[in-house]
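Peer 1: Prediction below, plus the sequence it came from.
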Amino acid sequence: MGFDRERGATLSFPQVDRQRDEALSSWLARIARVHLLDLEHVEAEIGCRVCLVDHDPGEAVIRRVAQRTGVTPEEVREALHPLATLSPPLNGELDWGVCPQCLEADREAGGPLYIRTDWTHPLVTVCLSHSAPLVVPTADQWRELTGDTVRPSRQDLLLAQVDCEPLDALIRAAQLVAGQTVEGVSARQLEQEIADLTDALGVQMTRSMGQGGLLTLFEQPRRGRHIRASSLDLPDQLLTLLGPADRLLFVRAALALRWPSDGYAQERAVLGDWFSRVVHMAVPSARRRVIGDQALDPLVLVAMALPPRPFHQLRRRVTTWSKDLHQRWMVAEQLSALAGLM
């Protein structure tokens, strides 16, 4: 059957055409379904886990995919995001978020449901076509995408609550990563800043603030959700250890930290009362008036909630941040000191 031939196109018949904007992992999953193979067999053929092929797979894997599918290496590269991340998930799961409206359009057009290449970058948490947040596939969507009856590890449909999300920040990040003009920061710089902020959100908050990871401070008022802490120290690249739903949740929260709304209008509407209660609980009464509305910057809440050791660990990373975020951190640091929390 040619399985051992160096250039055997073992995944080329029956032919499964890749959709114009389809991600590599999605195409391989559809090939597996049409060929009545499981993903493990496809992985053995291409020499790489399917969950990793969207994340900078390397030239050797690209050539192997091209050989096995009967297409050119250039066609394989077209399926990869131009900023394929160097931090793939390590838990072995397909890291897919989907736009339900796009999938419904696929269904209405009579074509296959598929994952867009634009969705594969971890900082893309919104569909630019519909200005709608990406969500974890439902069981039915998962079955149509992969042919697998096993649901993803965690379904978190509450992620679809757009009114509680900083949609302008999500769109701005997606535009930047898609190569559109966004002022102030490069896509690579943004990747690092989001990774640092995500690491901070996973830290066990200081006892004067409460229990759980720092992300709890943002998820509790919006969805009544408690987030378990991942570490007492500042972790390194927490995103690589998270499952798809958690990864989406943390990235979206980090984007809200990176780009708050103008005048903190959305933060005031969604989190204002909560911020006031936190400040009342953590800041001596004589100092609250000085802090005032500055505490509505969510980065201030992070600085206040970090215990001393992870606070200083994050402080060392801040030196590499872009100018605007660095300036916000300096204000957050000063207000944290004023609150007596440093």
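Peer 2: Ah, there it is.
Peer 1: CA atoms for contacts and neighbours, from now on please.
Peer 2: Noted.
Peer 1: Report the buried residues of the longest helix along the chain.
Peer 2: Of all the segments of type helix in the chain, defined by DSSP state H, the longest one is helix 265-282. Using 16 or more other C-alpha atoms under 10 Å as the burial criterion, the residues of helix 265-282 that qualify are Gln266, Glu267, Arg268, Val270, Leu271, Gly272, Trp274, Phe275, Ser276, Val278, Val279, Ala282.
Peer 1: try this one side by side with the last:
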Amino acid sequence: MRALVFEAYAGPLEVHDVWDPAPAPDGVVVRVEATGVCRSDWHAWQGHDPDVRLPHVPGHELAGTVAAVGRDVRRWREGDRVTVPFVCACGRCALCAAGEHQVCPHQTQPGFTHWGSFAELVALDAADVNLVRLPDGLPSATAASLGCRFATAYRAVVQVGRVRPGEWVAVHGCGGVGLSAVQVAVAAGARVVAVDVSPGALELARSFGAEVGVDARAVGAVGGTADAVVEATRGGAAVSLDALGSPGTCEASVRSLRPRGRHVQVGLLPPGAGRAVVPMERVIALELEVLGSHGMAAHAYDGMLGLVAAGRLRPDLLVTRELALADAAQALRDVGRQPGIAVVTAF
């Protein structure tokens, strides 16, 4: 099969012919129809993830058709159209039994623990636990974002952030996750302040229903961003998300909250980028909650897919570019430079 491969961290990204994967006894191989270009893939390429071993094929945000089925798989057949959470749970441990697949200690992740979906084929583990059937008529380019960015945002806003109608939500970083979070929060009846350094990203956020856009470059450092959010919301946000994952956006998110507010850390914070300074004195004085959110289990997708089918959520509007596999290398280098989501749809 053809796949995008790197053999050194931050090194060349090249399309090569490599061996086709085979399904594990409890897994499947999916023929990839679409795969998103995500900031997490950039982190893998840069060497920020200790699970990545060289040479490597990135890619974890995918939709496609089951091409081969392991002997122990019961629920899936060749030809089924599926997506998958980026966290593939084992389905056997105590956390999986409790339904908390997204923090399974034995998890695998395509594009991180093994070769991913910047390829014609990708192997996925524990298929009966992890695969999600795609609704008829949902385009693959749209469905690809459901495995990571959109599903991650949905759980962060609705389940972890516990957003309520009428509350102010601040979204720091309007890339794929952040723009998804704007959509989800608006659909939940919240009022949204979007924060970014890109006028194009802020324009998209407003088109998705954000009432206020804060240009982080114009207001200056962390304190300026937080002050702008507090002023716009007349006292601070009830829920604030760091959807980018940087020390500055993490601190600004916490400082943007009103008393008893909820900070949700969604963007990755690799140690190589520096440790975030969380103002714990403020956390204590205002009784703030500091929460982490790490994807969403496959069994939790029905609610989100129902809103997509009803037209209340529009992940299709996030897809601003469709690419060929040969163009994925440049798209990975350019992550964060253009608003919206780039999706590889030609292999």
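Peer 2: Good, I have the coordinates. Just so you know, these numbers come straight off a predicted model, no measurement behind them.
Peer 1: Got a TM-score for the two of them?
Peer 2: Here the TM-score of the superposed chains, computed with TM-score structural alignment, normalised by the length of structure 1 as the reference length, equals 0.26; 161 aligned residues with a C-alpha RMSD of 7.1 Å.
Peer 1: picking that back up, closest one of the buried residues of helix 265-282 of structure 1 to Leu167 of structure 1?
Peer 2: The shortest approach to Leu167 of structure 1 among those belongs to Gln266, at 10.0 Å (C-alpha to C-alpha).
Peer 1: measure the closest one to Ala169 of structure 1 for me?
Peer 2: 11 Å (C-alpha to C-alpha, to the nearest Å).
Peer 1: do the same with Asp196 of structure 1
Peer 2: For Asp196 of structure 1, the distance to Ala169 of structure 1 equals 17 Å [C-alpha to C-alpha].
Peer 1: same thing with Arg77 of structure 1?
Peer 2: Arg77 of structure 1 sits 29 Å away from Ala169 of structure 1 when distances are taken as C-alpha to C-alpha.
Peer 1: So those two - more neighbours on which side?
Peer 2: Shown here are Arg77 of structure 1 and Ala169; by other C-alpha atoms under 10 Å, Ala169 has more neighbours (21 against 18).
Peer 1: wait, that one sits on Leu257?
Peer 2: No: applying C-alpha atoms under 8 Å as the test, Ala169 of structure 1 and Leu257 come out as separate, 9.1 Å apart.
Peer 1: about what we covered before: need the buried residues of helix 265-282 of structure 1 in CSV with distance to Leu28 of structure 1, can you?
Peer 2: Below are these laid out as CSV (distance: C-alpha to C-alpha, whole Å):
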residue, distance to Leu28 of structure 1
Gln266, 41
Glu267, 41
Arg268, 45
Val270, 41
Leu271, 42
Gly272, 46
Trp274, 46
Phe275, 46
Ser276, 50
Val278, 48
Val279, 51
Ala282, 52
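Peer 1: and which of those is nearest to Phe218 of structure 1?
Peer 2: Closest approach to Phe218 of structure 1 among these (C-alpha to C-alpha): Leu271, at 7.7 Å.
Peer 1: what about the strands in the stretch 201-347 of structure 2?
Peer 2: Counting by DSSP state E, counting those that start in this stretch, the segments of the stretch 201-347 of structure 2 that form strands are 212-215, 237-242, 257-265, 289-292, 319-324, 341-346.
Peer 1: Check which residues of the fourth one are buried.
Peer 2: In terms of neighbour count (16+ other C-alpha under 10 Å), strand 289-292 of structure 2 has its buried residues at Glu289, Val290, Gly292.
Peer 1: give the contact list for the second one.
Peer 2: Meaning Val290 of structure 2. By C-alpha atoms under 8 Å, 6 or more residues apart in numbering, the residues touching Val290 of structure 2 are Val254, Arg262, His263, Val264, Gln265, Val283.
Peer 1: Between strand 237-242 and the helix or strand containing Val171 of structure 2, find me the angle.
Peer 2: Using DSSP states H and E, Val171 of structure 2 sits in strand 168-172. Here the directions of strand 168-172 of structure 2 and strand 237-242 differ by 20 degrees (axes from the mean of the first three to the mean of the last three C-alpha atoms, to 10 degrees).
Peer 1: Report all helices and strands that strand 168-172 of structure 2 contacts.
Peer 2: When contacts are defined as 3 or more C-alpha pairs under 8 Å, 6 or more residues apart in numbering; DSSP states H and E, strand 168-172 of structure 2 sits against helix 176-187, strand 191-196, strand 237-242, helix 247-255.
Peer 1: For the longest one, name the packing helices and strands.
Peer 2: The criterion is 3+ C-alpha pairs under 8 Å, 6+ apart, and the helices and strands that helix 176-187 of structure 2 contacts are helix 149-154, strand 168-172, strand 191-196, helix 199-207.
Peer 1: Of these, give the one that comes closest to His16 of structure 2.
Peer 2: Closest to His16 of structure 2 of those, according to C-alpha to C-alpha: helix 149-154, at 27.1 Å.
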